[in-house]
Each structure stands twice: as structure tokens, then as C-alpha cells.
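1. Make a model of this:
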Amino acid sequence: MIDYTNFDRVFGSMDGFPYGRKALQEADNHRRTLGGVLFIDKVLAALGFAKASKMYPPKSEAVLRDLHEQITKSGSIEDHHKLSVIFYILLDFDEDQADSFAHRAGVPTKYQIFMRGLWNMDHQAYAVALEHLAHPSLQAEFADDIVTTLVRHGSPDEDYTLPLAYFHTVQPVLKSLLAIELLFDAMVRSNVSEALAFSRTRPDAMREQLFQRLVADVLDERRGAETAERACELAALPFDAVEEGWFTTFLTTGAGKKLKVAKDTLMMRQIAVGQVSSAGEKGSWGTVMEGFKVGSGGRA
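-> Have a look, this model is predicted:
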């Protein structure tokens, strides 16, 4: 077994030192993209190495040696956590070198999977990161941060496949309101029925807030013709009695009253639940839809 406290045995020759100007600039850019904190920073802070995070990425061999010493000499951190951090750093050098170290040092497989996932998150390779972070052997560590990052940065053109796949596979218990709201918004824009089901799993106070958020997002007229299609789906959802009240209140006296399509949406709902005949005095579904499209900025 390799002596992981021996810097030269771990890193070998510095001929291929990976932290050149380009690599340092990329790390700075990625850190800024992620709100000033990489996932390796979060790991180091969680392990009590907050000061060490300021040394990553190391700008010279001397800084790398200092970082390695701070990690390995700590008496309060378990060995597998130290090995995991070293494994992450070695991924910057070479994947084969990292794998060789993991084998010789006995880095537990689940820690290799997890750190490889975080490494790919920090390098904005989100699809590859998900392959590791959704592994069944892992606990949902940093789940709020992972969801937030995947929604904000791993979902180009509002394709929320990655964050939704992570959530459904891992089924983490999200703690931060930000992560919950971002995940919910991703659900609303991907599947309105799924978003409604998710809102029902929240405490009552938050549930009402999410329900209103759902209605407001679906009826956002800035989405043009898409708004009419999604509003049809919304109006046909199987609301329970409480949600029915929230829906009506939000669109008649609440913040939703200001939406241009509030009245048309209420009419669509009344038709959907049979309160108004689809061919009754107050207009057919088709007539309401035409008016709705005009109100939402779509074509009549």
C-alpha cells in the first residue's frame, strides 16, 4: 500500500504539472460560474480545510506540496476522506494516475465514484457527473447544491433532463428553499402534472406557494403560443378541493389577477370540470382558446 503522506510517491515527477495559466483561468471561470465556490471547495470546507480551499488550484509545486501536507497531516480527518481529496487532485493530473493511486491506496470505490462526479461538476461536464452522482451506492451528499447547479448551468435551452433525472434517481431530501424552487420550476416547464404531484409532497404553507408558482409560470404570456397549450393542460388537471380554491382565488383576487389570460383560464377550468357546457351560452372551448391565444400574445 502506498504511503499517501509521501508527496513524491503520490504525485511523482512534476514534469506534467497540470496547473498552467490556461488551467488556472478555467478553474477561476468555473468557480465564478458556480457562484464563487467549486464542489471541491465545499468538500474541503466540510472536512475542516476551509483555508486549504484557497490553495486550490495550486499555482506552483510548492503550493501543491503545502496543500498535500495540510490534508495528510490533519489528525482529525479519517484516512478515506484524505485519500478522496488526493484522488480528486490527481484527476487533474491524469485519470490513469488517479486510478492507480486509488488502487494502491485502497480508496473505497464509492468515494472514487463520488469524487469523480464532483470533479466533473467542477469541470462543467454535467452529463458525465450525473452518471457518477446518481450511483446507487452513494448517499445524497451536497444534493441541494447539485440540483441548483444542474438546473442553472446543466440545462441549456430549458432542457431539464439532468436535474430531473438526478432527483428521480437519487430521491434526495432537499433542504434549501432555493433548490426546491429551482427543481419545481424545472418540473413545471417539463411536466405540469409532475410539478403538481411534487407540490403535494410539501408542507401546507409551501404547497400553496408552489401551486401559485405553477399557475403563474404556466400562464406567463411571454411564452407566446406555448402558453395556450400549457394552460389547457393546467385547466384539465385533477385539482383537489383545496387546490381548486387556491386556483380560483389566485386568478380572481390574488397576484394572478394581473395576468392577461386570467379570465380565459378560469373559463377553461369551468369548461373542463363541467361547470360550463363546452357549447353553452358563455362560449365554446374553441372560442375561449382563440381569445386565450390573443390575450397571451399568440396568433388568433
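2. CA only for contacts and neighbour counts going forward, please
-> OK.
3. Enumerate every residue touching the residue minimising distance to the centre of the chain.
-> Closest to where the C-alpha atoms of the chain average out (C-alpha atoms, centre = their mean) is V147, at 2.1 Å. Listed by C-alpha atoms under 8 Å, 6 or more residues apart in numbering, the contact set of V147 reads P163, Y166, F167, A179, L182, L183.
4. Return the entry from these with the maximum number of neighbours.
-> Using other C-alpha atoms under 10 Å as the neighbour criterion, P163 leads the contacts of V147 with 26 neighbours.
5. which residues does that one contact?
-> By C-alpha under 8 Å, 6+ apart, the residues touching P163 are V147, L150, V151, G154, S155, L183.
6. In JSON lines: those, plus distance to R202.
-> Listed next are the contacts of P163 as JSON lines, based on distance: C-alpha to C-alpha, whole Å:
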{"residue": "V147", "distance to R202": "17"}
{"residue": "L150", "distance to R202": "21"}
{"residue": "V151", "distance to R202": "20"}
{"residue": "G154", "distance to R202": "25"}
{"residue": "S155", "distance to R202": "24"}
{"residue": "L183", "distance to R202": "13"}
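7. To compare with the earlier structure, here is another sequence to fold:
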Amino acid sequence: MFDFSQFDPVFGSLDPFPYNRGFSQKVDASRKTLEGSLFVDRVLKALNLAQAVNIYPPKNESALRQLHDQISNSNNITVHHKLSLIYYLLLDIDDLGHDGKAEAFASRAGIPDRYQIFMKGLWFMDQLNFELALEHLTHPSLVSEFADDILTVLVRQSKDGDYTLPLAYYHTVQPVLQTSSALELLFDALARSDVPEAFEFSRSHADVMRRRLFQKLVLAVLDSPRDDDTAERAFELASLPFDPDEEMWFTECLESGEAKRLGVAKDTLLMRRIATGDSSFRGEKGTWAVVLEGVKKGSGGRTQA
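-> Coordinates of the predicted model:
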């Protein structure tokens, strides 16, 4: 049986030593981008190997040997977890010019495919290659470990209002989120991407959180650059089938709550009155066009109606 606790058979020749100064600088930059911790840091801490975080990335072969020793000789983690962490290190070494070590190790050590897929997905997250990371982390064989952290990073790293990656992860994996911060970040992404879906998502939560999410939806829709898309999303919001509680929250939010400060608050309330068939607007030619234009411009254009 292959003895993975022996350094030389695992790592072989490392001349020149692959973990150079440039790689260490890259790791420092990635840690800052990834909320202060790499995903391998998170794995090490979850496995009670927090001291190993201080060694990664290893500055020399002696440090790499120490890191390997801490992983392979720990009494508190399973063999598969040890093998997975060593596999992660070998992915680094492959990327730094020693091709083939990771896959050869996985084959010799018999690492199950799902462990390889998961660790490679986390490795791509640490490389900030989020698209390739999701190709692995959405694999059907995986459970949704570190889902809160993955979603948090993907939402915060989304550019120009494009939440394709975090929503693809959420819709594919359907994780049960453990923290309110991750939940609210996901909801922000939903609210800025699909108003009806965000509305239904808010309804899937208990009263206090449901109201909070509903109010966040109103703000996410209306506190946006004024353009045709914002006006269309405001129309979607005002046309939703609110229940009595939601009707009250909507009015309160726009009349006396956080959304009152927005220039489109009164226009949006008018839009809701029209959508619900307020008799004072029946037959008034062009009302929708005028209100939509008010929302688009943020002018409060029909505030005296």
C-alpha cells in the first residue's frame, strides 16, 4: 500500500523549489480577495489544523515537509481528508511547473473522485478562476460544503451587476445556507436579477426574515440607476400579487420607511394603485406611460395625483 506519510515518494524531486516569492505574493492577494481566507485555509481550520495555515504557502522545502507532516500525522482527521489536502498541494506544484504529480498521487493513493473534484473546485476558487471552480463545485456527487463562503465570494466578486455565477451555483446546488449574511447576499443577487423569483424566495422564510427580505427587494429594485430596465423592474414589483401583510410592508416602506428617501417612491406607489385597479385611475389616458417615465427619471413626476 502506498505510504503517503513519506514525503519523498509523494513529492519527488522539487528542484527548483516551486513555491517561489511570486506565488506567495499571489496567495496574499487571493486571501484579501477571498474575505481574508483561502478555501484551503478554511478546510485546514475545519479539520483542526489551524497551525498549518501559518505555514501555507511554504517558503522552502523544510516548511513544505513540516506542512506535509502536520497533515499526514494528524490523529484527528480521516485518511481521505489527509489525502485531499496533499492532493491540493500537488495541484499547486503542478501549476508551478511540475506537471502530473497531482493526478499520479490521486491514482496511487486511491482518492475517491468526489474528493478530487471538490478539492480541485476549491483550488480553482483560491486561484480566483470562478468559472472553472463552478464546473467542479456544482458536480452532482458533491454535498454543499462551504456553501455560505462560496456564495459570499461569488456575489461579492460579481462585476457590473452580472450575478450569473452565484445564481448558477445556487440553482444547481440548492444549498441550505447557515448564515444570515450569506442569505442576504444571495437575495440581493436575486433581487437585482429576477424580481418575481426574489419575491417568491422571500416568501419561503419565516415572518421576521420574510419582512426584511421583502423590504430589501423594494430597495434593490428602486435604489438603482434610472433607466428603462429600472422602470421595467419597478413595474414588475408593483404588479406582484401581494398578500395583506406585503401590501402593508410595501406602503410603509415607501411612505415612511427607508425607501421614502428615493425620488421614485411616490411614483411607485401610484404604479401599485394602478396595478391593483384603483378606481381613481380608470380610464385616465397615458397614466402608465407617465408613471413609468417618472420612475425612469426618478423625478417623482406624478406626486400630486
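8. any chance you could map the helices in the stretch 101-250 of the first structure?
-> Per DSSP state H, counting those that start in this stretch, the stretch 101-250 of the first structure carries helices over the ranges 109-122, 126-133, 143-153, 161-170, 177-190, 192-199, 204-218, 225-235, 241-252.
9. What helix or strand is the equivalent of S100 of the first structure over in the second structure located in?
-> Using TM-score structural alignment as the criterion, S100 of the first structure maps onto A104 of the second structure. For A104 of the second structure, the host element (DSSP states H and E) is helix 101-109.
10. Roughly how far does the counterpart of the residue nearest to the centre of the first structure in the second structure sit from A168 of the second structure?
-> In the second structure, the residue matched to V147 of the first structure (TM-score structural alignment) is L151. Distance of L151 of the second structure to A168 of the second structure, computed by C-alpha to C-alpha, to the nearest Å: 10 Å.
11. ditto for L237 of the second structure
-> 23 Å.
12. And these two? Which one has more around it.
-> L237 (22 against 13).
13. so that one touches Q215, yeah?
-> No. Counting by C-alpha atoms under 8 Å, L237 of the second structure stays clear of Q215, with 11.5 Å between them.
14. can you tell me which of the contacts of P163 of the first structure lies nearest to S277 of the first structure?
-> Nearest to S277 of the first structure, judged by C-alpha to C-alpha, of those is L183 at 36.7 Å.
15. residue contacts, that closest one?
-> So L183 of the first structure contacts V147, T148, V151, P163, L164 (C-alpha under 8 Å, 6+ apart).
16. give the contact list for K82 of the first structure.
-> I71, T72.
17. What helix or strand is it located in?
-> K82 of the first structure belongs to helix 79-93, assigned by DSSP H and E.
18. Now that helix on the second structure. Mean distance?
-> Taken over the aligned residues, the distance from helix 79-93 of the first structure to the second structure averages 0.4 Å (mean C-alpha distance after the TM-score superposition for the first structure).
19. Can you get me the centre-to-centre distance for that helix and its chain?
-> 24 Å (C-alpha atoms, centre = their mean, to the nearest Å).
20. farthest-separated two in the contacts of P163 of the first structure?
-> G154 and L183 (12.4 Å).
21. what's stretch 113-128 of the first structure in contact with?
-> 27, 30-31, 38-40, 84-85, 87-88, 91, 129-133, 135, 138, 150, 154, 162.
22. okay, and it goes to which residues in the second structure?
-> The aligned range for stretch 113-128 of the first structure is 117-132, by TM-score structural alignment.
23. Now do E131 of the second structure against A168 of the second structure, distance only.
-> Separation of E131 of the second structure from A168 of the second structure (C-alpha to C-alpha): 10 Å.
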